[in-house]
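Q: could you work out the structure for the sequence below:
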Amino acid sequence: MSILSIFHGRYTNALTATDDGRNVSNVSALYILGDSSVDCGDNTLFYPLLHSHLSVYSCNGSDATLLPQLIAEKIGLTSIRPFYGQKGSMEEVLGGLNFGSTQATIMNEGSNSHQSLNQQLRQVSETMQLLQLQLTEDTAIEFTKSSIFLVSFGKEDHIDFFLHNSTSQIFNQNFTTILVDQMTNAVRYLYDANARKIICLGILPLGCTPRIAWESTNHTSAGDDTGNGCVDKVNQLVFKYNRLLEEHVAKLNAEFSDAQMVFCDVYNGMMEIINNPRLYGKLLSPLS
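A: Below is the predicted model:
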C-alpha cells in the first residue's frame, strides 16, 4: 500500500524523473498543521531552550515514522523544521515548516500547552506575510501556490470527547458536524492565503488505541469490543467524521477549480492492517 494510494481527490504526481532516474519535486515546500499525528512533542514555545534536555523523542526531521515526514521524503523534501525550532533564517522558512503541536485541537483554545487550529492558521498567515516581505509579492504568491499544506486535526478533539462525554446519537452528530465545519473553514482560510495544494488527513481508528480499549473494559458505555480489540462505537464516530470531511473536501475541490484539495484516508488503511496483520509484518510471540 503506497503513500499516494490513500489520497482521494484530484492529485497530480509531485515528482518528475530526470534522465538519470532521480526524482525531482515540483513542490516548493511542505507546510504542516495538526496535532500529535504530525508532531511528536517538540514544537512548543520553549522548544529551542528545552529540546536538548527534556525532549523524550526527537522530531527534528530525521524521524521517518510520522506520515508528513514520509510524504516529505516521497516528494524530495528533506528537512521540515518545527515552527518554534527555527533559528531565524529564510532558508528554513523556504524549506517548509511544521506548525503542528501535540494535543492541539480544533475547538479548544483555552489551553496554553498547545497551539490550536486557529492559532496555527495565524502562524501560517504571518509566515506567508514574511515571505512577501523578503521576496517580491508575485514570487511569494507563486511559491505559496506551488507548496503543499497538510492539515491533520480532530484526533485530540475525539479523544477528549470519548473520555469526558456521553455518546448519545444526536450529540455525536452535532459534534462531528461542528468539527468538519471548522476544518472546512480552515481550508478556505488557507485558500485565501494563496494555498492551492491542500491535503486533509482523516483520523486513525481511535477505537483500536490502547487507552480507548482500556476505558471500554472499565466503562461499558464507551462501546463494544468488535473481537479485534477495537471499540466499535468509537470507530463508528471517527468513520463518520472522516466520511463527512471527505465529502466537504470534494465540494471545495469542485468549487475552487484552480486548486488541488485531497482527502487522505488513513482510517481504512490502518483497519486493513489491524484486520490482516500477517500480510503487513511479522507477528511476535507473546512473552512467556
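Q: okay, CA-based contacts and neighbour counts for the rest of this
A: Will do.
Q: who's in contact with Y189?
A: Contact criterion C-alpha atoms under 8 Å, 6 or more residues apart in numbering gives L121 as the residues in contact with Y189.
Q: buried residues, the helix or strand hosting it. List them.
A: For Y189, the enclosing helix or strand under DSSP states H and E is helix 169-192. Along helix 169-192, the positions that meet the burial threshold by neighbour count (16 or more other C-alpha atoms under 10 Å) are 172, 175-177, 179-180, 183-184, 186-187, 189-191.
Q: report the angle between the helix or strand following that helix and helix 169-192.
A: For helix 169-192, the succeeding helix or strand toward the C-terminus, using DSSP H and E, is strand 197-201. Relative orientation of strand 197-201 versus helix 169-192 (axes from the mean of the first three to the mean of the last three C-alpha atoms, to 10 degrees): 160 degrees.
Q: starting at the chain centroid, how far to strand 197-201?
A: Distance, stretch centre to chain centre, for strand 197-201: 8 Å (C-alpha atoms, centre = their mean, to the nearest Å).
Q: check contacts around the residue nearest to G76 when sequence neighbours are not counted.
A: Leaving aside its chain neighbours, G76 sits nearest to S25 (5.6 Å; criterion: C-alpha to C-alpha, 6 or more residues apart in numbering). For S25, the residues meeting the contact criterion (C-alpha under 8 Å, 6+ apart) are 14-16, 75-77.
Q: I'd like the structure of this one too, to check against the first:
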Amino acid sequence: MASRSFSFLSFLAFLLLSSSVSGQENGGTDARRELVPAMFIFGDSLIDNGNNNNLPSFAKANYYPYGVDFDAGPTGRFSNGYTMVDEIAELLGLPLIPAYSQASGEQMLHGINYASAAAGILDVTGRNFVGRIPFNQQIQNFENTLDQITGNLGADEMANAIGRCIFFVGMGSNDYLNNYLMPNYPTKNQYNPQQFATLLTQQYTRQLTSLYNLGARKFVISGVGLLGCVPSILAQSPTGRCSDTVNQLVIPFNANVRSTVDNLSANLPGAKFIYLDVYRMFQNILNKPSQYGFSVIDRGCCGIGRNGGQITCLPFQTPCSNRDQYVFWDAFHPTSAVNIIMGREAFNGNTDVAYPMNIQQLANLNLQPNN
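A: Next comes the predicted model:
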C-alpha cells in the first residue's frame, strides 16, 4: 500500500531526529515535549488497543460498554477509558500509540502497539479464546515492521534510531489465568509453581533478548498483578475474598522477572531494563482504596454474576455509573482510573514500584545503542 510505504519513510525521518517539542498542544495551550521518539508496546489485554478486533477470537472489546469514557468509543481497549500505556504515552509527550492491525500513515510516527488479548509468553496460552497473537508472533510483527524500514534506511542508522525508543512489555498474566489455572491444560500437573515460573522466565528471557537483537535498548517490563483479587477469581470463592493461593502463585514469576531485569541490563551491552511492580501497585490500592478515591474493590463495574466476575461485559450492557470509584472495570481488567494511577506511578514513582528507575528517568537516560 502506498500510504503504508510513505508512513515508513516518514517514520524513519522522524526517528532520526532528536527528541523534540511536539507541535501538538496540551489543553490548547502548552507545547508538549517528547521525551522519546516513539514507544513500542507488547503485551496482552491489559494494554491491547484493538489488535484482536478482526481476529476470529472470543477475546474482544470493540463494543459498548467498553470505551464508554474514551473519546473514540469502543476501540478494542479492555477498559472504560485509558489503558496504562495510554497514560504513559501522554506522560512521555507522545500521542496515543496505534494498534499494529490498524496503524497507517502518520499515526505510526510515534510507535506501534502489538499487544493482543489472551496472548501469553507461551504460544499455547489462551487457546480457549481461539484467535490471539502470542508474544513470539508480536515480536515477529515488530520484525516485519523493521524489515520494511531498514530496507529504506540501513541497519546502522536504524539501530541508532530504535535505540532511543521505549519498549514496553507486559506479559505473563494469561500464562496463569488462561493456562496454568485452566482445567483443560495439563500445565499444573506438569509443573509446580516454581518450575512453571522458571519455564516462563527462560522463555521470556529469550524473547526479550530477541527484541534486543532487533535494536531495542530501553525496556520497561511490567510484572503480573494480584490475579487472586480480580472479580473472576473472587466469584469462585465462597467468601468472595482474594485467593491467597493464586496471589502466591505469581510471586516466583515476578521475583524471577525482577532478577532477569538486573541480569539483562548487566549482560546486554548498551541496554537498560526496568521492572514495574504492578503487584505492589495493586496491593497498595486494595489495601487503602479510599486514599486513591475508590470505594468498590471487590466487583466489576460491568460484569455479571457474583462479584460482577462470572461473565464479562456483554454488548450494550449498562455499566455502573460511578466508574471512577471502582477498581475493576470487568471480570479481569482495572478501570481507567486505576490504569491512570498505575501509569503515573510507573512514570515517576519510587524504586518500590519502578526498579531500579522509573520510566521518566529511563527516557532521559543517554545510552549508547551500538555498544
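Q: TM-score them against each other, please.
A: A TM-score of 0.78 describes the superposed chains when it is computed by TM-score structural alignment, normalised by the length of structure 1; 255 aligned residues with a C-alpha RMSD of 3.3 Å.
Q: just give me which of the contacts of S25 of structure 1 are shared by structure 2.
A: Of the contacts of S25 of structure 1, the contacts whose aligned counterparts also meet in structure 2 (both residues aligned by TM-score structural alignment, their matches' C-alpha atoms under 8 Å) are 15-16, 75-77.
Q: closest to S125 of structure 1 out of those?
A: Set against S125 of structure 1, the nearest of the kept ones among the contacts of S25 of structure 1 by C-alpha to C-alpha is L77 (21.7 Å).
Q: can you show me the helices along the stretch 1-150 of structure 1?
A: When assigned using DSSP state H, counting those that start in this stretch, the helices of the stretch 1-150 of structure 1 occupy the ranges 47-54, 67-74, 90-95, 117-134, 137-145.
Q: what angle sits between the longest one and helix 137-145?
A: Compare the direction of helix 117-134 of structure 1 with that of helix 137-145 by the same axes, to 10 degrees and you get 140 degrees.
Q: specify, as a residue range, where helix 117-134 of structure 1 falls in structure 2.
A: Aligned using TM-score structural alignment, helix 117-134 of structure 1 spans residues 135-152 in structure 2.
Q: which ones are touching the aligned residue in structure 2 for D39 of structure 1?
A: Correspondence of D39 of structure 1 to structure 2, assessed by TM-score structural alignment: D48. Residues in contact with D48 of structure 2, defined by C-alpha under 8 Å, 6+ apart, are 76-78, 99, 113-117.
Q: same deal with D42 of structure 1?
A: Contacts here follow C-alpha under 8 Å, 6+ apart; on that basis D42 of structure 1 touches 51, 55, 57-59, 82, 101.
Q: same thing but at 10 Å, please
A: 48, 50-52, 54-60, 82-85, 100-102 (C-alpha atoms under 10 Å, 6 or more residues apart in numbering).
Q: derive a PyMOL selection command for the buried subset of those.
A: Taking 16+ other C-alpha under 10 Å as the burial criterion, the selection of buried members of the contacts of D42 of structure 1 in PyMOL is written as:
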select buried, resi 51+59+60+82+83+84+85+100+101+102
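Q: just the buried subset of the kept ones among the contacts of S25 of structure 1, please.
A: Buried members of those, scored by 16+ other C-alpha under 10 Å, are 75-77.
Q: tell me the spacing between S290 of structure 2 and Y275 of structure 2.
A: In this view, S290 of structure 2 and Y275 of structure 2 are 27 Å apart by C-alpha to C-alpha, to the nearest Å.
Q: and N144 of structure 2, how many residues sit next to it?
A: By other C-alpha atoms under 10 Å, the residues close to N144 of structure 2 number 11.
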